[in-house]
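> Predicted structure and sequence below. I'll ask about it afterward.
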Amino acid sequence: MKKLLMIGTALSLVFAVQAGAADKKAVADDQIGLSKTSVYDVPDPQTFQYRDVAPFSGKVLPRAYLGAPPQVPHNIDGFTPITRDSNACIGCHQQPSMIGKKVKGQPTPMPISHYVDDKASAMHMGRYNCTQCHTPQATVKPLVDNTFSKQK
């Protein structure tokens, strides 16, 4: 019993010392996270406009990182909201006979990964929300630089 009492007292002292040390190492709220401003500040990111070009007429911007999904190089006003039953993207991009073939001036066909099988018999329903991965292009500086390999 005496041994347990000594161990309990020692542990209490250790926790008390650690608690006292924690007060001395307080972190200022402008030193938390990636932003070097206060966590209470309201961010005001740079405003931008998506590119306003017709489908198949714009220059494709480089991908954000190696393996990133391609960005949409044209305006998608009127295409959204994209739902399972209303998807204007597949009208041009669902071309099973063109998988793996990119023709300049023509819509890029959806890859085989967007279909339920390797015969491209039907679109996978988990892929209908195109803008979940593919975003409209905008020329903006990233809020935070990434460390992924850049596309060359």
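Looks like it arrived, so ask away.
> rest of the way, CA atoms for contacts and neighbours
Fine.
> ok, how many other residues are close to residue 68?
When neighbours are defined as other CA atoms under 10 Å, residue 68 has 14 of them.
> same question, residue 110
So residue 110, with other CA under 10 Å, has 20 neighbours.
> Look up how far residue 70 lies from it.
11 Å (CA to CA, to the nearest Å).
> One more: residue 144?
20 Å.
> Which of these two has more residues huddled nearby?
Taking other CA under 10 Å, residue 144 and residue 70 do not tie; residue 70 has more neighbours (17 against 8).
> Grab the nearest non-local neighbour of the spatially most central residue of the chain.
For the chain, residue 133 is the residue whose C-alpha lies nearest the centre (CA atoms, centre = their mean; 7.3 Å). With CA to CA, 6 or more residues apart in numbering as the criterion, residue 133 has its nearest non-adjacent residue at 6.3 Å, and that residue is residue 69.
> dropping in the other structure now:
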Amino acid sequence: MNFKKVAMMSIAVLGIIFLGCQGLKSYSEDELGLRKTTLFNENATIEAYDYSGKVAGESMLIERAFENAPPMIPHSTEGMLPITKDNNACTSCHLPDIAEAVGAVSMPKSHFYNFRDNVDLQGQMDDSRFNCVICHTTQVNAPALVGNNFKADFRQDNGNVRSNLLDVLNEGLK
């Protein structure tokens, strides 16, 4: 291809890009983000929302957002935080041996497996799993910040309330 043709094509492409960008709407810094205020000061209003005030055992189970998603905490965590290795109120109800007796959701098998070393811990919780609220969050009664029409597609009948992550983790790998 000669230089003249390359130059003409480049000008045409730049012209198309320029004309295409003319219809784009620009936004001020006050319109960016979810908080809809300037990004240059930190005087944001923080709303007080009602996190589920029900105590553990009195609340309704919240379905998972997608297959093997960490479940939401459907009850108040007041008095349960902070969680440490030596002080974890969650395990007093959610360890498999206890959960069924108290009607709680049992921790899945994946919490008793060391993925770093590929070792089944034979019923002992993996030390990296002690801080439950890293993955599990409490549900709040608040309006959605953005619209969402996502619909989960669960492959197993009880996938909206149970995990099978350890069973399917390497699915499709050889």
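All right, it came through fine. Here the structure is a predicted model, which means the values were calculated and not measured.
> Kindly provide the TM-score of these chains.
TM-score for the superposed pair, counting by TM-score structural alignment, normalised by the length of structure 1: 0.63. Supporting figures: 122 aligned residues with a CA RMSD of 3.1 Å.
> for the residue nearest to residue 133 of structure 1, what are its contacts?
For residue 69 of structure 1, the contact set (CA atoms under 8 Å, 6 or more residues apart in numbering) comprises 63, 133-134.
> thinking again about what came up before, now for the residue nearest to the centre of structure 1: what does it line up with in structure 2?
In structure 2, the residue matched to residue 133 of structure 1 (TM-score structural alignment) is residue 135.
> If you count residues, where's the longest helix of structure 2?
helix 3-21 (DSSP state H).
> tell me what that helix is packed against?
Taking 3 or more CA pairs under 8 Å, 6 or more residues apart in numbering; DSSP states H and E as contact, there are no helices or strands that helix 3-21 of structure 2 lies on.
> Return the distance of it from the chain's centre.
Centre-to-centre, helix 3-21 of structure 2 and its host chain are 43 Å apart (CA atoms, centre = their mean, to the nearest Å).
> buried set for the very next helix or strand once past it?
Per DSSP states H and E, helix 3-21 of structure 2 leads on to helix 91-94 as the next helix or strand towards the C-terminus. Neighbour-count burial for helix 91-94 of structure 2 flags 91, 93-94 (criterion: 16 or more other CA atoms under 10 Å).
> Now flag whichever of these is closest to residue 114 of structure 2.
Nearest to residue 114 of structure 2 among these is residue 91, at 17.7 Å by CA to CA.
> Quick check: the closest one vs residue 39 of structure 2, distance?
As judged by CA to CA, residue 91 of structure 2 and residue 39 of structure 2 stand 41 Å apart.
> Need the counterpart of residue 50 of structure 1 in structure 2.
Per TM-score structural alignment, residue 50 of structure 1 is aligned with residue 51.
> Quick check: closest non-adjacent residue to its match.
residue 140 (4.4 Å).
> Surely the one you found and residue 48 touch.
No - here residue 140 of structure 2 does not reach residue 48: they are 10.1 Å apart, not a contact under CA atoms under 8 Å.
> which of these two has more neighbours?
Shown here are residue 140 of structure 2 and residue 48; by other CA under 10 Å, residue 140 has more neighbours (15 against 7).
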